[in-house]
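A.B. asks: When you get a sec, could you give me coordinates for this:
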Amino acid sequence: MMGSRIRREKRTIARMIALYEQQCPQAISSPGHYQALNAYAEKRLDKCVFGEQKPACKQCPVHCYQPAKREEMKLIMRWAGPRMLWRHPVLTVLHLIDDRRPVPELPEKYRPKK
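C.D. replies: Prediction:
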């Protein structure tokens, strides 16, 4: 079962991708690219090892995105982040609050064996 934190993260990422796709002049125009990227991000959130206690992605010790997709998401977030404050202020404030939370310990089953 998915909690409210993961649902909110999915909604925030979907809004950032949509904003970037609509407004950014360099946006990739291949059909379905951003829908596929959003589906990938949702799948990664569903499998997050931290679950509802997940830190902001930029602070996370586990990099679950493929390198190319991670760089693309960083670009989208860097561009859309400041613009989100005007378009989606509640999501932006909640995301900023989440960003200040401490990073939880990695669950036992994901820790490296000694």
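A.B. asks: Going by C-alpha atoms from here, please, whenever you check contacts or count neighbours.
C.D. replies: Fine.
A.B. asks: Tell me which residue is most central in the chain.
C.D. replies: Residue closest to the average C-alpha location in the chain (C-alpha atoms, centre = their mean): Ile13, at 5.2 Å.
A.B. asks: What residues of stretch 13-30 count as buried?
C.D. replies: By neighbour count on 16 or more other C-alpha atoms under 10 Å, the buried set for stretch 13-30 is 13-21.
A.B. asks: could those go into JSON lines alongside distance to Ala68 and secondary structure?
C.D. replies: As requested, those are exported to JSON lines (distance: C-alpha to C-alpha, whole Å; DSSP: H, G, I helix; E, B strand; the rest coil):
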{"residue": "Ile13", "distance to Ala68": "17", "secondary structure": "helix"}
{"residue": "Ala14", "distance to Ala68": "18", "secondary structure": "helix"}
{"residue": "Arg15", "distance to Ala68": "20", "secondary structure": "helix"}
{"residue": "Met16", "distance to Ala68": "18", "secondary structure": "helix"}
{"residue": "Ile17", "distance to Ala68": "16", "secondary structure": "helix"}
{"residue": "Ala18", "distance to Ala68": "19", "secondary structure": "helix"}
{"residue": "Leu19", "distance to Ala68": "20", "secondary structure": "helix"}
{"residue": "Tyr20", "distance to Ala68": "17", "secondary structure": "helix"}
{"residue": "Glu21", "distance to Ala68": "18", "secondary structure": "helix"}
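A.B. asks: next up, for comparison:
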Amino acid sequence: MARTPDTPAVARRREREKRTVSQMVAIHCAGHHQKEARTEKSYAGEALCPACKELDDYCVLHTERCRSMARKTSCEACGNHCYAPAQQARIREVMRYAGPRMMLHHPVAAVRHLMGK
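C.D. replies: The predicted structure is shown next:
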């Protein structure tokens, strides 16, 4: 079943969500993995290790495919959890670490993310 085309507002929200989660993955990667291991680029353009790049790609793909973007407030409040359990656990770990640090690294994105909830 094909997704209906996004309105301009939903397209902006989808793009912002992909960029925000990518920035959070990059913060987590920088805090947990050696600089030499970060050879890949995130969706947001930041350095990632291959394992974090895999998670970043997964999150971006699932955000792109989300059919509930127009009506949901956040993924945790969504009735349809599209992440596999292993990826859910990984992204929770990333958000738990990166969330408090977002204000230092990406303050505008952090405030927008919090206001969106």
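A.B. asks: Superposed, how do the two chains score by TM?
C.D. replies: Once superposed, the chains reach a TM-score of 0.76 (TM-score structural alignment, normalised by the length of structure 1), with 96 aligned residues with a C-alpha RMSD of 1.8 Å.
A.B. asks: related to what we said a few turns ago, was I right to think the residue nearest to the centre of structure 1 contacts Leu37?
C.D. replies: No - at 9.9 Å, Ile13 of structure 1 and Leu37 do not qualify as touching, with contact defined as C-alpha atoms under 8 Å.
A.B. asks: Map Cys82 of structure 2 across to structure 1 for me.
C.D. replies: Using TM-score structural alignment, the partner of Cys82 of structure 2 in structure 1 is Cys64.
A.B. asks: From Gln23 of structure 1, how far off is that match?
C.D. replies: In this view, Cys64 of structure 1 and Gln23 of structure 1 are 27 Å apart by C-alpha to C-alpha, to the nearest Å.
A.B. asks: Helices of structure 1, start to end?
C.D. replies: Along structure 1, counting by DSSP state H, helices occupy 4-23, 33-46, 67-87, 89-99.
A.B. asks: Among these, which comes closest to Cys60 of structure 1?
C.D. replies: With distances scored as C-alpha to C-alpha, the stretch of those nearest to Cys60 of structure 1 is helix 89-99 (10.2 Å).
A.B. asks: List the buried residues of that closest one.
C.D. replies: 91-92, 95, 98.
A.B. asks: Could you check which residue of structure 2 pairs with the residue nearest to the centre of structure 1?
C.D. replies: Matched by TM-score structural alignment, Ile13 of structure 1 corresponds to Val21 in structure 2.
A.B. asks: Name all residues that make contact with its match.
C.D. replies: By C-alpha atoms under 8 Å, 6 or more residues apart in numbering, Val21 of structure 2 lies in contact with 56, 59-60.
A.B. asks: Can you list which of those carry over to structure 1?
C.D. replies: Retained in structure 1 (both residues aligned by TM-score structural alignment, their matches' C-alpha atoms under 8 Å) from the contacts of Val21 of structure 2: 56, 59.
A.B. asks: State the distance from the match of Cys82 of structure 2 to Ala18 of structure 1.
C.D. replies: According to C-alpha to C-alpha, Cys64 of structure 1 and Ala18 of structure 1 sit 22 Å apart.
A.B. asks: got TSV for the contacts of Val21 of structure 2, with neighbour count and distance to Ser74 of structure 2 too?
C.D. replies: TSV is the format used below for those (neighbours: other C-alpha atoms under 10 Å; distance: C-alpha to C-alpha, whole Å):
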residue	neighbour count	distance to Ser74 of structure 2
Asp56	26	17
Cys59	23	13
Val60	21	15
